[in-house]
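Undergrad: Model the structure of this input:
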Amino acid sequence: MKYYIIAGEASGDLHGSNLMKALYKEDANADIRFWGGDLMESVGGTLVSHYKERAFMGFFEVIMNLSKVLGFIKFCKKDIAQFKPDVLILIDNSGFNLRVAKWAKEQGFKTNYYISPQVWASRASRVKDIKRDIDTMFVILPFEKEFYEKYDYKVTFVGHPLIDGIAGRKQVEEVAFRKEYDLTDKPIIALLPGSRKQEITKMLSVMLSLIDDFSDYQFVIAGAPSQDFSFYQSIIGNRKVSFISNKTYDLLSVSYAALVGSGTATLETALFNVPQVVCYKGGNISYQIAKRIITLKFISLVNLIMDREVVKELIQNDFNEKNLKIELTKILDDTYREKLFLEYLDLVKKLGGKGASEKVAKQIVSDLKKEVN
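TA: The predicted model follows:
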């Protein structure tokens, strides 16, 4: 059978790659065409467009690049029409995918969505469009099922794919890792400022301002695969900091603490049992717009899932050198850390069991076989 998958950003590429592996297990003759990244391409199938080409952040930035975005959507529709898939699988990336879904449903294509748009965070009115355009929705956060039930829309909770991704990874030998990247024996404070240039620019310099105040530790930047070192170097300057690209999980596995940009990275850090401070600072126009339409109490997935403040969030103007120093000091304290580790255990329980990608693949293939028979 023929599958067309659309994923955006590094996280979508990760989850898309695991889903593709599961699809190939369920359907040995699967013909997969996709929008994604290096991880998905390494599994097989045909890459149509790399997510790096579509990496725009924030409302204002998207508007400034609107013509490019619309061009990608037009090309995507044409490519789907030519490929004629048995099912269209959309992964997160709602700004792009919901537009494609509307057209695809009108054309009679079967539409599945894996990793729901964050309609629970803002613009809940989109649920009406989702009910109209999406045949099957697979959700990965426990509260999403309850959210959709309020709108009389049945979805399938499959658990969070990060649990599998982290559990299944090859373990890092710490001594060898430190030697490979010329790291000292000091405890590591990992810096995860995000993957897009706009967010890295806004946050990394503030994170780096703490280096001299924590000389008993070494700071290591987790470089995003979508950005070259030369870009980071322009922000680092002469500061004494290590840089490791495209090895975030390996870095977290040996880290003592972390300063993390909001998003999936906050959950990843928690699943590696690393105490963290959550940081966010966006462009002023984008932030002002977001503040008016986002109704959530928290921005980190950790706090959203637990429905209380487990990790500290420093947002926009609160994200400054003074506050960051205070919060980093806290997560380095043994008593504070012990309490946080217990919270992390509760978090894992809430996320459900393993096998999210396998559950999604099995249902997709099973549904298609039923239609054929």
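Undergrad: For the rest of this, base every contact and every neighbour count on C-alpha atoms.
TA: Will do.
Undergrad: and Pro225, what is it in contact with?
TA: Neighbouring residues of Pro225 by CA atoms under 8 Å, 6 or more residues apart in numbering: 10, 195, 245-246.
Undergrad: Only the buried subset of the residues you listed, as a ChimeraX command please.
TA: Provided next is the ChimeraX selection string for whichever of the contacts of Pro225 are buried by 16 or more other CA atoms under 10 Å:
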select :10,195
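Undergrad: from the contacts of Pro225, which is closest to Gln316?
TA: Proximity to Gln316 was ranked across the contacts of Pro225 by CA to CA; first place goes to Ser195, at 17.7 Å.
Undergrad: quick one: that closest one from Val119, how far?
TA: Ser195 sits 23 Å away from Val119, going by CA to CA, to the nearest Å.
Undergrad: on that earlier part again, could the contacts of Pro225 go into JSON lines alongside secondary structure and distance to Gly353?
TA: Below are the contacts of Pro225 laid out as JSON lines (DSSP: H, G, I helix; E, B strand; the rest coil; distance: CA to CA, whole Å):
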{"residue": "Ala10", "secondary structure": "helix", "distance to Gly353": "23"}
{"residue": "Ser195", "secondary structure": "coil", "distance to Gly353": "28"}
{"residue": "Ser245", "secondary structure": "strand", "distance to Gly353": "30"}
{"residue": "Asn246", "secondary structure": "coil", "distance to Gly353": "27"}
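Undergrad: Proceed likewise with the subsequent sequence, for comparison:
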Amino acid sequence: MTLSSNSSASPRSLLIVTGEPSGDQHGARLLLALKEIEPNVQAFAVGGENLRKAGAGILVDIAELSVMGLVEVAQKIPVLLRAKNRILEAVRLHHIKTAVLIDFSGFNLRLAKSLKAMGVRIFYYVSPQVWASRKGRVKKIRELVDHMFVIFPFERDFYEAEGVPVTFVGHPLLDEARPQEDPETLKRRFFPGIAPSITKDGDLPFPRVIGLLPGSRASEIRYLYPRMLAAFDLLRTKYPGLRAVVPQTPHLNDSLFSPMESIYPWALDPDVFRRVPGRFREVTKACDLAIVTSGTATLETALLDVPMVVVYVMNAFSYQIARRLVTVPAIGMVNLVAGLSSDGRTAMPELIQEKASPERIFSEVCQIFSDPGRIKRMKESLARVQGSLGEPGASGKAAAEMARLLGWKKEDSLS
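TA: All right, here's what the predicted structure looks like:
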């Protein structure tokens, strides 16, 4: 799609803004669902390859915006301002009157203020986590957002109580295709020489493949991937036959990963270590356990029925600020959905900041591997999470409600 001026732009022109790969996936599915209702919709987006393939004209690629932590955001302010200016220019140029903002709240809530001043109708899909920190932001949302589309039932209750128009659509991850192959088949796909699983008396198989899931942002990987690799190096001393597999987000280059891996001789052995681009679900489902960066990946891992250790590290200054703002008892979304146990424990262990050392990760993984009862309880928690995310079809439900609110009908389509 070209981005040339079009003074007679279709009233079906739409802006979609996200800042992360997961939001790019959600936005693409939403756009395709909207096109089922209104084939003439013309979309412009801040997004990535998924939105591009869905037919959106990309104004800013998410690779330019990927950032975590307050200090890191401050360092990227010039980039974020240029992105905002380009978006607002496109809104004026193409007479866009509707925007769908997807997560990415630090940027999107600021953008929403400018869009509102331009008379743009604002839908928000995948809510900012205002229920977790800085609840005062809900006042801003009430002023700026015309309709909120949420993916967790408790979010609907929260916004209804705050007087924000809201629709619960279920989680869009339920619409993503999951591998049909069993974990054993997937293990052999990535490690053809791996020995068959041997169990007796209903025991769980000896751990053979662990997943290292360092995130989708370059900044996350720089903080967390070295710790995961070092933890796996320690695990190999206790479990010599253990393999590791890493799902690599496609927009991240090998050059980000390779220097961190180069210090470990086993990283050159494909029968021990594999980094696989673009096949997150297959890679993760092949694992007996995963070390996962906190974020959407924890829910994706839960839907694949893989127990996990949740880890997160950020700039020390950013962390000190964040810990004063966050009011929820866990940071991993999988744990927030699962809830705490009667003794106050999270369903999946969390290692945050200085606790996310290679030695602590190693110790936590060893404790899990040595306790089949604990693995069973973790699997039961994963089943509860899976059951609480609603029914499939989030994208279609959101698209149908957006079209209704906008008055779009197929019989009104422009020729």
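Undergrad: Can you give me the TM-score here?
TA: For this chain pair, the superposition-based TM-score is 0.94 by TM-score structural alignment, normalised by the length of the first structure; 371 aligned residues with a CA RMSD of 2.0 Å.
Undergrad: mind listing the strands for the stretch 251-373 of the first structure?
TA: Secondary structure of the stretch 251-373 of the first structure (DSSP state E, counting those that start in this stretch): strands located at 257-261, 276-280, 312-315.
Undergrad: quick one, what contacts the aligned partner of Glu391 of the second structure in the first structure?
TA: For Glu391 of the second structure, the aligned residue in the first structure is Gly353 (criterion: TM-score structural alignment). Taking CA under 8 Å, 6+ apart as the criterion, Gly353 of the first structure is in contact with 159-160, 163.
Undergrad: Also Thr184 of the first structure?
TA: 178, 218.
Undergrad: Of all residues in the second structure, which one is nearest the centre?
TA: Here the mean C-alpha position of the second structure is nearest to the C-alpha of Thr296 (CA atoms, centre = their mean), at a distance of 3.1 Å.
Undergrad: What does that residue correspond to in the first structure?
TA: Using TM-score structural alignment, Thr296 of the second structure lines up with Thr264 in the first structure.
Undergrad: I'd like to know how far Tyr114 of the first structure sits from Leu70 of the first structure.
TA: Relative to Leu70 of the first structure, Tyr114 of the first structure is positioned 23 Å away (criterion: CA to CA).
Undergrad: and what of Gly261 of the first structure?
TA: Going from Gly261 of the first structure to Leu70 of the first structure by CA to CA gives 28 Å.
Undergrad: Looking at these two, which one has more neighbours?
TA: Shown here are Gly261 of the first structure and Leu70; by other CA atoms under 10 Å, Gly261 has more neighbours (27 against 13).
Undergrad: Tell me which residues touch the more buried one, please.
TA: 192-194, 203, 278-280.
Undergrad: do Ala56 of the second structure as well
TA: Taking CA under 8 Å, 6+ apart as the contact definition, Ala56 of the second structure lies against 1, 42-45.
Undergrad: If we use 6 Å, what do you get?
TA: Ala56 of the second structure makes contacts with 43-45, as judged by CA atoms under 6 Å, 6 or more residues apart in numbering.
Undergrad: could those be laid out in CSV, adding neighbour count, distance to Ile58 of the second structure and secondary structure?
TA: Below are the contacts of Ala56 of the second structure laid out as CSV (neighbours: other CA atoms under 10 Å; distance: CA to CA, whole Å; DSSP: H, G, I helix; E, B strand; the rest coil):
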residue, neighbour count, distance to Ile58 of the second structure, secondary structure
Ala43, 23, 9, strand
Phe44, 28, 6, strand
Ala45, 28, 5, strand
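Undergrad: Quick one: which of the residues you listed hold up in the first structure? List them.
TA: Counting by both residues aligned by TM-score structural alignment, their matches' CA atoms under 6 Å, the first structure reproduces these contacts from the contacts of Ala56 of the second structure: 43-44.
Undergrad: which of the contacts of Ala56 of the second structure lies closest to Leu406 of the second structure?
TA: Of all the contacts of Ala56 of the second structure, Leu406 of the second structure sits closest to Ala43, with 14.9 Å by CA to CA.
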